[in-house]
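In: Provide a 3D model corresponding to the input given below.
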Amino acid sequence: MKPYDLEERTFEFARDCRLLISKLPKSIANNEDGKQLVRSSGSVGANYIEANEKLGEKDFTFRLKIARKEAKESAYWLKLLKSTNSDMNKEIEDNLQEAQELRRILSAIINKI
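Out: Modelled structure (predicted):
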């Protein structure tokens, strides 16, 4: 069961991506792609938290759009890792699905503003 609290859910997404990266075989590509995934997955939650500390509606919308962009970027890195690490497809796919769900949730919030 996924948490209803989006701050907690984005935290768990970033944590799960880090745990995934720690299990990947060591290679230059996995190392570089993993670094990018660490940054983008952590940025989803960080920007969502920033949005909740809004200084106005424009700031709120701007931070949510950045969080959504970072979720899309995380999905990109996960797809790339999936294409080169077939032995870990299930775990990568779970994280990829979560990135896509977070993007859709953030889009829905933005569209309601």
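In: make it CA atoms for all contacts and neighbour counts henceforth
Out: Will do.
In: Can you tell me the centre-most residue of this structure?
Out: In the chain, the residue lying closest to the centroid (C-alpha atoms, centre = their mean) is residue 41, at 3.6 Å.
In: Not counting sequence-adjacent ones, nearest residue to that one?
Out: residue 14 (4.9 Å; C-alpha to C-alpha, 6 or more residues apart in numbering).
In: Let's see this one next, to set against the first:
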Amino acid sequence: MKSYNLDSRFEDFAASIVVIFMQPPKSFAADYLAKQLIRSACSSALNFGEFEGAGSDRDRANKLRITLKELRESLRNINIQIKADLIKINEVNSIKNENEELIRIVVSLLKKYC
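Out: Predicted structure coming up:
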């Protein structure tokens, strides 16, 4: 897979989260989780960008670890929101699948640098 394709996937993933929450949630819990999900999804995309510009393999591995941490946080957040009935599974199923695929990709990349 070409790196520009991965860049786009990370950016599209983060943007899709932002789009879902264009309207402010109606409860404190929903608002808290929505804001945190936006932060972690965007952070994964931004850290992946940092990975591509890293100067050493050690720095690349570190950026990938941060990216992976943020992706896992995003997935956990989505699962919590689904279980709490704050978002509907059919609204986020494709985003959740993309999140899981990005996790697998980052894990594979990490094996190369560790």
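In: what's the TM-score for these two chains?
Out: Scored against TM-score structural alignment, normalised by the length of the first structure, the superposed chains reach a TM-score of 0.88; 110 aligned residues with a C-alpha RMSD of 1.7 Å.
In: check contacts around the residue nearest to the centre of the first structure.
Out: 13-14, 17, 70-71, 74 (C-alpha atoms under 8 Å, 6 or more residues apart in numbering).
In: any chance of those in JSON lines, plus distance to residue 51 of the first structure?
Out: Shown next, in JSON lines, are the contacts of residue 41 of the first structure (distance: C-alpha to C-alpha, whole Å):
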{"residue": "13", "distance to residue 51 of the first structure": "18"}
{"residue": "14", "distance to residue 51 of the first structure": "17"}
{"residue": "17", "distance to residue 51 of the first structure": "22"}
{"residue": "70", "distance to residue 51 of the first structure": "14"}
{"residue": "71", "distance to residue 51 of the first structure": "15"}
{"residue": "74", "distance to residue 51 of the first structure": "19"}
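In: if we can go back for a sec, the residue nearest to residue 41 of the first structure contacts residue 38, doesn't it?
Out: Yes - counting by C-alpha atoms under 8 Å, residue 14 of the first structure touches residue 38, with 7.1 Å between them.
In: When these two are compared, which one has more neighbours?
Out: residue 14 (24 against 18; other C-alpha atoms under 10 Å).
In: Check the secondary structure at that one for me.
Out: Recorded secondary structure, residue 14 of the first structure: helix (DSSP: H, G, I helix; E, B strand; the rest coil).
In: mind listing what it touches?
Out: 38, 41-42, 45.
In: For residue 29 of the first structure, state which of those residues is nearest.
Out: Residue 29 of the first structure lies nearest to residue 38 out of these, by C-alpha to C-alpha, at 14.0 Å.
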